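Asker: give me coordinates for this.
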Amino acid sequence: MADHVHLAYDYPLLGAFWTVMWIFLWIMWLMLLFRIITDIFRDRRLNGWAKAGWLLLILVLPFLGVLVYLIARGRQMGEREIHHVQEQQKAFDAYVRQAAAGSAGGVEQLATLTDLKNRGEISEEEFRRAKEKILG
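Answerer: The predicted structure is shown next:
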């Protein structure tokens, strides 16, 4: 048995503060590291050897590698992030426009079918089959 048992109230407040601070700094470090690795692979102007070199530097000498990367390429990181977000927004807008155009055509076709059925030019069975075809 141990001579001294550590209880939760034996842990000093300053010790808890330092523990929380180190955990916070560790999480910040991981976020920065992953952000830089993502930026390395996202940059289309770097060739494969340059990407491999930056990645090797960051993995072998992490603190020095991150510091050098931020000094050398930190300003363009934000610009590349903005460009990436703009490309995603353009792709999303194009998808929405395409989906809206496709659904608008279906609405017009359903309106025409309903009008034909109301005038008696097509039967209920023909209306149902055409409607399933449009919605299908």
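Asker: only C-alpha atoms from now on, for both contacts and neighbour counts.
Answerer: Fine.
Asker: check the secondary structure at residue 45 for me.
Answerer: With DSSP: H, G, I helix; E, B strand; the rest coil as the basis, residue 45 sits in coil.
Asker: gap between it and residue 98?
Answerer: Look at residue 45 and residue 98: by CA to CA, to the nearest Å, they are 31 Å apart.
Asker: run this one through as well so I can compare:
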Amino acid sequence: MSSVWDVLWIIIVSFCFVAYLMLMFYLLTDLFRDRSTSGWIKAVWVICLIFFPLITGLVYLIFRGSGMAERTLEAQKQARSEADAYIRQTAGTNSTTQIADGKKLLDAGAITEAEFQQIKAKALA
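Answerer: All right, here's what the predicted structure looks like:
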């Protein structure tokens, strides 16, 4: 039967292992995101991360930590601009198309003049 200390120890070790894995994945992601580093240097970093993970991780954070933040920010900005462009392309119809569609609905009698004015005001806003 396990004692409370055994359970606590398993929780602490599990937390440390998950934190270690997250750090390694973050370092590898940052390493391969960096376009200014050559492939040979990336290979050396990966080999060092495999054989000396903790020391290499600390050295990487010390020497390349500021660049990590810049690369992450750049990747977030690029992802945001791509998402915005996709949303504009998918959801956005221009105002003249909206007004023309509204006019067709008005002429067909599907909407009233007040509803057409609302569509027109919304399209021009």
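Asker: still on that earlier bit, quick one, which of residue 45 and residue 98 of structure 1 is more surrounded?
Answerer: residue 98 (12 against 9; other CA atoms under 10 Å).
Asker: residue 18 of structure 1 matches what in structure 2?
Answerer: Using TM-score structural alignment, the equivalent of residue 18 of structure 1 in structure 2 is residue 9.
Asker: and that match, how many neighbours?
Answerer: For residue 9 of structure 2, using other CA under 10 Å, the count is 12.
Asker: what does residue 44 of structure 2 correspond to in structure 1?
Answerer: Per TM-score structural alignment, residue 44 of structure 2 is aligned with residue 53.
Asker: count the residues that sit near that match.
Answerer: Quick note: residue 53 of structure 1 (other CA under 10 Å) scores 11 neighbours.
Asker: give me the mean deviation of the helix or strand hosting it from structure 2.
Answerer: Per DSSP states H and E, residue 53 of structure 1 falls inside helix 48-60. Superposed on structure 2, helix 48-60 of structure 1 shows a mean distance to its aligned partners of 1.4 Å (mean CA distance after the TM-score superposition for structure 1).
Asker: before we move on, what about stretch 14-29 of structure 1?
Answerer: Mean for stretch 14-29 of structure 1 is 0.6 Å (mean CA distance after the TM-score superposition for structure 1).
Asker: ditto for stretch 101-112 of structure 1
Answerer: Aligned to structure 2 and superposed, stretch 101-112 of structure 1 gives a mean residue distance of 4.2 Å (mean CA distance after the TM-score superposition for structure 1).
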